[in-house]
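Peer 1: sequence-free structure coming up:
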């Protein structure tokens, strides 16, 4: 009997906690959900936005951390473009400045990504970088085109890995290694942009790459124009693995 009462009590507590967080909210992390449960009186104010199709967006906040005017200024321009919001649906946002997923900027970005129409744009670039590959410093330069979607970018690039070797009679030899690459970039909110590059060498030249050669690189965007790169090259018909690190611009 005691076990049954304990199970019922746990179920009621769970129902109470669930009732504090309505359905159709962002996928809040566990620590934030726990914080809401431990601070049920924090959310003293609500502000709702009724859309033309009778959809409603609710925001819950504390007036000491967020001013109503700031919420209106941030969300109203985005809501005017939220033409994809489902008819008569409701969505709930909890605002708390100490968690990135409950900050006002995140709410605006979430509404923008979920409910506004997005036209694909295209970015053209001329990336250039300096790598350390196979015990040698190399120049990496080329051309790329990316299709910018809501959450990521997808595209292709042509890059040239250039090696330099000394000539016996003086001077240097320049070895060009052109790669055809597929590129994917992720743009999560409040986290650095990162990219993945997969490439195939069309014509090996120089002392490092031999036979069929492939490359895979991960890029971490320090700034919009500066990227750190780490990856590997599979050369000699994919029998030999060569690590590579470097920095890339644009």
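Peer 2: Done, it's in. Computed from a predicted model, the values in this text were never measured in an experiment. Numbering: from 1, shown residues only.

Peer 1: make it CA atoms for all contacts and neighbour counts henceforth
Peer 2: OK.

Peer 1: quick one: buried residues of the longest helix belonging to the chain?
Peer 2: Assignment by DSSP state H gives helix 2-20 as the longest helix of the chain. Within helix 2-20, the residues that count as buried by 16 or more other CA atoms under 10 Å are residue 17.

Peer 1: before we move on, what about stretch 198-216?
Peer 2: Neighbour counts using 16+ other CA under 10 Å place 198-201, 204-205, 209-216 of stretch 198-216 among the buried residues.

Peer 1: residue ranges for the helices of the chain, please.
Peer 2: 2-20, 30-38, 68-79, 104-115.

Peer 1: Export the ones you listed to a markdown table and append columns for distance to residue 138.
Peer 2: Below are those laid out as a markdown table (distance: least, CA to CA, whole Å):
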| stretch | distance to residue 138 |
| --- | --- |
| helix 2-20 | 57 |
| helix 30-38 | 45 |
| helix 68-79 | 45 |
| helix 104-115 | 39 |
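
Peer 1: Can you check which of these gets nearest to residue 239?
Peer 2: Closest approach to residue 239 among these is made by helix 104-115 (43.1 Å; CA to CA).

Peer 1: this is the other structure I want to compare:
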């Protein structure tokens, strides 16, 4: 398919015209009646494709505007090179129910019509944790192999500990963890994974002043925006005899 050119336009449809169109995301009878009563269709947005196909969106103008929907769908549809020829597909968009929500409709479009290529993502997260009563800066390297909804990979992180000064000398104690990670973002077209679960093992060659014996960690990381995330976890040390809860912030 050639590069897509989108020509959106707004039109009012009466109820009989709307019901005459079948949609790809129908609701059950009771939910449909509820939606039609409280959030009736008032507007239609149509995206025309050069292969004589079209995408039709039905919506309520108190919930969405044509400009907002165009801004959301236009970047996605520019990559929808698997959209069938000589076909008109219709979707109801209303956030009241999961099958008609904006994110769900966009995800279905991406899943069916956007070619997906696995990718390797590499980042260098840095941040600050509160670990066992001390603030510990953290820095590291992460590599994830991305599929459509989830990623697998790992990271190497250094939890830096500053012990008490001796004779006014500041010592830096590095604690290197090797981590296996699973990241996911189910039901969302965003490539950036907002959830990461990891399990790590302390691989220090030098003796750690913060941890001793067999030391492992488990953590959950949640993105709050493109560059910032919150991480919570727990570290077991002294051969699983001592446990430190951790909470921190990450930037990347």
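Peer 2: Structure's in. What do you need? Note that the structure is a prediction, hence the values are computed from the model and not measured.

Peer 1: Tell me which of the helices of structure 1 approaches residue 246 of structure 1 most closely.
Peer 2: Taking the helices of structure 1 one by one with CA to CA, helix 104-115 is closest: 31.9 Å.

Peer 1: Show me how far that closest one is from its chain's centre.
Peer 2: Distance of helix 104-115 of structure 1 from the chain centroid (CA atoms, centre = their mean, to the nearest Å) equals 14 Å.

Peer 1: which other helices and strands contact it?
Peer 2: Applying 3 or more CA pairs under 8 Å, 6 or more residues apart in numbering; DSSP states H and E, we find helix 104-115 of structure 1 packed against helix 68-79.

Peer 1: Check the mean deviation of the helix it packs on from structure 2.
Peer 2: Compared with structure 2 after the fit, helix 68-79 of structure 1 shows a mean deviation of 6.5 Å (mean CA distance after the TM-score superposition for structure 1).

Peer 1: what do we get in structure 2 for residue 93 of structure 1?
Peer 2: In structure 2, the residue paired with residue 93 of structure 1 according to TM-score structural alignment is residue 91.

Peer 1: Measure how buried its match is and give me the count.
Peer 2: When neighbours are defined as other CA atoms under 10 Å, residue 91 of structure 2 has 21 of them.

Peer 1: ok, it - contacts?
Peer 2: Each residue near residue 91 of structure 2 by CA atoms under 8 Å, 6 or more residues apart in numbering is listed here: 23, 24, 25, 55, 56, 57, 58, 100, 105.

Peer 1: quick one: which of these is most hemmed in?
Peer 2: residue 105 leads the contacts of residue 91 of structure 2 on contacts (other CA under 10 Å) with 24 neighbours.

Peer 1: so that residue touches residue 94, yeah?
Peer 2: No. Here residue 105 of structure 2 does not reach residue 94: they are 9.5 Å apart, not a contact under CA atoms under 8 Å.

Peer 1: Stretch 127-139 of structure 2 corresponds to what range in structure 1?
Peer 2: Using TM-score structural alignment, the residues of structure 1 aligned to stretch 127-139 of structure 2 are 129-141.

Peer 1: State the distance from the spatially closest residue to residue 32 of structure 1 that is not a sequence neighbour to residue 68 of structure 1.
Peer 2: Once flanking residues are discounted, residue 32 of structure 1 sits nearest to residue 99: 7.1 Å by CA to CA, 6 or more residues apart in numbering. In this view, residue 99 of structure 1 and residue 68 of structure 1 are 19 Å apart by CA to CA, to the nearest Å.
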